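J.: what's the 3D shape of this:
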Amino acid sequence: MTMTPTHRRKVSAAAIGSDEMLRTIGIVAALVAAALLGYVLSEGTYFSGETKTAKETPKTGAQWVAAAPGRVEPGSGEVNIGVAILGQVADVTVKLNDDVEEGELLIRLDDEEARARLAAAEAEAGLRKRQRDAEPSTSGREDVTKGEDNVFSSEREVIGARFELDAALTGKRRGEATEQQLADARRRLGKAQERVERERLSYAQAQAKASLPSPNQFESALTAARANVALAASQLDKTRIRTPRKGSVLQLSVKQGEIVSPSPEHPLVVVGDMDVLKVKAEVDDGDVAKIKVGQKAFVRSINYPGKDFEGKVTALAPTMATPRISARGPRRPSDIEVLEMTIDLEGDVPLLPGMRVEAFVRPDR
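T.: Modelled structure (predicted):
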């Protein structure tokens, strides 16, 4: 069959199109193969048959079985400290980075009004006690009366000893008090607290007696007056903001003269123990079974490229929870829960609380 020029052009075009298609397919296949090879190399995943083993990072060769985003925290955690009442700051006794002792005074609010209320309540209680003592006591309530008197005096002793310790701790920081004065103040507060516990127990036992007579009007009036003293003393104590544990002042966002109010979202002082650092990381659901308490781990930070900070898994949360570190934007019903993991870091680590890190758990050997 003789082919016309038109037929030859059509056959040639078809052949050219077929060659181009084959070349395109070849290029696509090569790109896919290269991408798969790059993924395998970057993930460091090794296969033997169908069994998947630990992953290894190409740069350092460090093996790991699970990775999770984390956040650096002080070893004791961060203690957010605020005020319980509205008031004006009269004194800030610490500065940023100061080391503080347990129970040390951090902030003192203006207490003139609170002191006046306490003085008025104490005067009323004193009057009511004189009236009660001038009348015959109710028969059968002698132990209760004695116990109530002892509890009241011991509670007043605790308040005085606590304020004395505040002054000693502040004086030591400013160079105005000695270690001996501080030790004496601590000892007096400890004894006062022991006494108040004993007296409260004795008072409770006296009140628990069967067929206890009701108090007369003078005894009831004194009890009410002393309750007002306790309320006024509690209000005065709330003008003193103390740290519940030892550590360093990590954040301080208050100045003398400012008006402050209770706000859990905006603490005035953040305290943490910097002697040891830890990382709180959030493990995805698919990696939970790979992790146990005691496994070795390491963390990495973009602030220290190429450096691994060693540690150990010390705690795993008992239940899955909503992610807090890796959360971005509003959650959807399809979002997965995470397990909180705690890693204690080893040695002197230059990381700072609040830094975001990546945590890696090594294989359990």
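J.: can we go C-alpha only for contacts and neighbour counts from here?
T.: Will do.
J.: stretch 172-187: end-to-end distance?
T.: Taking Cα to Cα, to the nearest Å, the first and last residues of stretch 172-187 lie 16 Å apart.
J.: please apply the same query to stretch 268-280.
T.: 23 Å.
J.: for that stretch, what is the distance to the chain centroid?
T.: Taking Cα atoms, centre = their mean, to the nearest Å, one finds the center of stretch 268-280 at 8 Å from the center of the full chain.
J.: buried stuff in the host helix or strand of residue 155?
T.: Here residue 155, judged by DSSP states H and E, is contained in helix 142-173. Neighbour counts over helix 142-173 (16 or more other Cα atoms under 10 Å) mark 144-145, 147-152, 154-159, 161-171 as buried.
J.: now find how far off-centre the lengthiest helix in the chain is within its chain.
T.: What stands out as the longest helix in the chain, according to DSSP state H, is helix 5-43. Between the centre of helix 5-43 and the centre of its chain there are 59 Å (Cα atoms, centre = their mean).
J.: check which element follows it along the chain.
T.: strand 47-48.
J.: do you know how far the nearest residue to residue 76 once chain neighbours are set aside is from residue 70?
T.: Leaving aside its sequence neighbours, residue 76 sits nearest to residue 273 (Cα to Cα, 6 or more residues apart in numbering; 5.5 Å). Note on residue 273: its distance to residue 70, by Cα to Cα, is 19 Å.
J.: still on that earlier bit, got the buried residues for the longest helix of the chain?
T.: Result for helix 5-43 [16+ other Cα under 10 Å]: no buried residues.
J.: one step back: now for the residue nearest to residue 76: which residues touch it?
T.: 74, 75, 76, 77, 246, 247, 248 (Cα atoms under 8 Å, 6 or more residues apart in numbering).
J.: please give me the structure for this one as well, since I'd like to look at both together:
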Amino acid sequence: MLQRLLLLLAAAAMIFTGVWWLYTGGHIPRRASPPSPAVVAPAMPPAPSPARPAPGSPAAWIAAPGQVEPWSGEIRLGFAMEGIIGAVGVAEGDTVRQGQILARLAGEEFQARVAAAGQALAASEARLDDLPSSAGKKERQDAKTAVDAARAALAAAQAQAEKAVLRSPINGRVLRSFRRPGEVVSPSRDTPVLTVGDTSRLRVRVAVPECDIARLAVGQRAVLIPPAFAGRRFTGSVSHLAPSLRGPKNARSLDVVIALDGTPHLPIGLAVQAYIIVGPGGEKELEQGMPRGEKEKEKRGSAPGPRRGT
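T.: Predicted structure coming up:
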């Protein structure tokens, strides 16, 4: 009986073992190890962001277009009365002296009037001188009045005759000749007969935008680059700032005059790009502001222009 009971228990154990094996898929579960304590990494400071570049300061130079002028400016000459041009005695490029007659109106009547007025004055003075000592006070006064009137008539004739000639107001050169003999002229017409200028020294007149004028001052140095003169640069100094702005309201500018150094031989009216040095190191910055390609062009003989700084 006991042996039979033991066989039943062994069979039950085998059945239980088989069921358990099928249930677990043949894997023996392992005892879970206790969780290891979490390692907390020390807090790291945030990585610094790239520093922003400081806003660019204004360039140490101002760029503006301009053109070459004679030191005196270009002086327009025309007759002060209407008439026909009789002669023009000079040509473009001629050197002239102050007071020299450059042109005349046609007609001999102006000099004839001067001659007649001179004769009348001489006669009046002779009559005054020939008065006898017995002449009365009124007679002598009338003779003096006649002399004064003759002098006034001569002065008027001379002034009228002077209007018929065109004289140079300066020592300089004839820059342009606009009118020819036989043409009718009048003070109301805008076209001059000639223009003259003192070219012994030259200057450049530039138009600086209104936004830049606060940094301008007389005496500042300037670099001037004429596009027509490849690879050449000229220097000068600011000699004058205009008292008022010109141009439309949304594009006003200030006229700035730059006196050129030395006596360069440049044609009047030549276009130039001016760079006025308004801060320390401006000339060096101007060189650095020129793109590499433009520097090479300058060496090869083309006319470069530095880029405008910010």
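J.: other SSEs contacting the helix holding residue 155 of the first structure?
T.: In terms of contacts (3 or more Cα pairs under 8 Å, 6 or more residues apart in numbering; DSSP states H and E), helix 142-173 of the first structure is packed against strand 105-109, helix 179-207.
J.: if you set the cut-off to 7 Å instead, what comes out?
T.: helix 179-207 (3 or more Cα pairs under 7 Å, 6 or more residues apart in numbering; DSSP states H and E).
J.: residue range for the helix it packs on in the second structure?
T.: Mapping helix 179-207 of the first structure onto the second structure (TM-score structural alignment) gives no aligned residues.
J.: for the stretch 151-300 of the second structure, which segments count as helices?
T.: 282-288, 292-300 (DSSP state H, counting those that start in this stretch).
J.: which of the ones you listed sits most buried?
T.: Per-stretch averages of neighbours, counted by mean count of other Cα atoms under 10 Å, single out helix 282-288 among the helices of the stretch 151-300 of the second structure, with a mean of 16.
J.: how far out from the middle of the chain is that helix?
T.: On Cα atoms, centre = their mean, the centre of helix 282-288 of the second structure falls 19 Å from that of its chain.
J.: how about stretch 206-214 of the second structure?
T.: 8 Å.
J.: before we move on, what about stretch 215-235 of the second structure?
T.: Worked out by Cα atoms, centre = their mean, stretch 215-235 of the second structure lies 10 Å from the chain centre.
J.: in it, what's buried?
T.: 216-217, 221-227, 230-232, 235.
J.: same thing with stretch 187-205 of the second structure?
T.: So, applying 16+ other Cα under 10 Å, buried residues of stretch 187-205 of the second structure: 192-199, 201-205.
J.: same question, stretch 139-159 of the second structure
T.: 140, 143, 144, 146, 147, 150, 151, 153, 154, 157, 158.
J.: hey, where'd the strands end up in the stretch 51-200 of the second structure?
T.: With DSSP state E, counting those that start in this stretch as the criterion, the stretch 51-200 of the second structure has strands at 61-70, 75-77, 83-88, 95-96, 101-105, 165-167, 172-177, 184-185, 194-197.
J.: of those, which stretch is the most buried?
T.: strand 194-197 comes out most buried of the strands of the stretch 51-200 of the second structure by mean count of other Cα under 10 Å, with a mean of 24.
J.: average offset between that strand and the first structure?
T.: When the first structure is overlaid, strand 194-197 of the second structure sits 1.2 Å from its aligned residues on average, using mean Cα distance after the TM-score superposition for the first structure.
J.: matching residues in the first structure for that strand?
T.: Going by TM-score structural alignment: strand 194-197 of the second structure matches residues 269-272.
J.: quick one on the thing from earlier: among the buried residues of stretch 139-159 of the second structure, which one sits closest to residue 16 of the second structure?
T.: Checking these against residue 16 of the second structure by Cα to Cα gives residue 158 as the nearest, at 152.4 Å.
J.: the closest one against residue 115, yeah?
T.: No - using Cα atoms under 7 Å, residue 158 of the second structure is not in contact with residue 115, being 9.3 Å away.
J.: quick one: stretch 169-177 of the second structure to chain centroid distance?
T.: 24 Å.
J.: which outside residues touch that stretch?
T.: Contact partners of stretch 169-177 of the second structure, identified using Cα atoms under 7 Å, 6 or more residues apart in numbering, comprise 91-99, 193-199.
J.: what's the answer for stretch 308-328 of the first structure, then?
T.: Contacts of stretch 308-328 of the first structure (Cα under 7 Å, 6+ apart): 69-70, 282, 293-300, 337-346.
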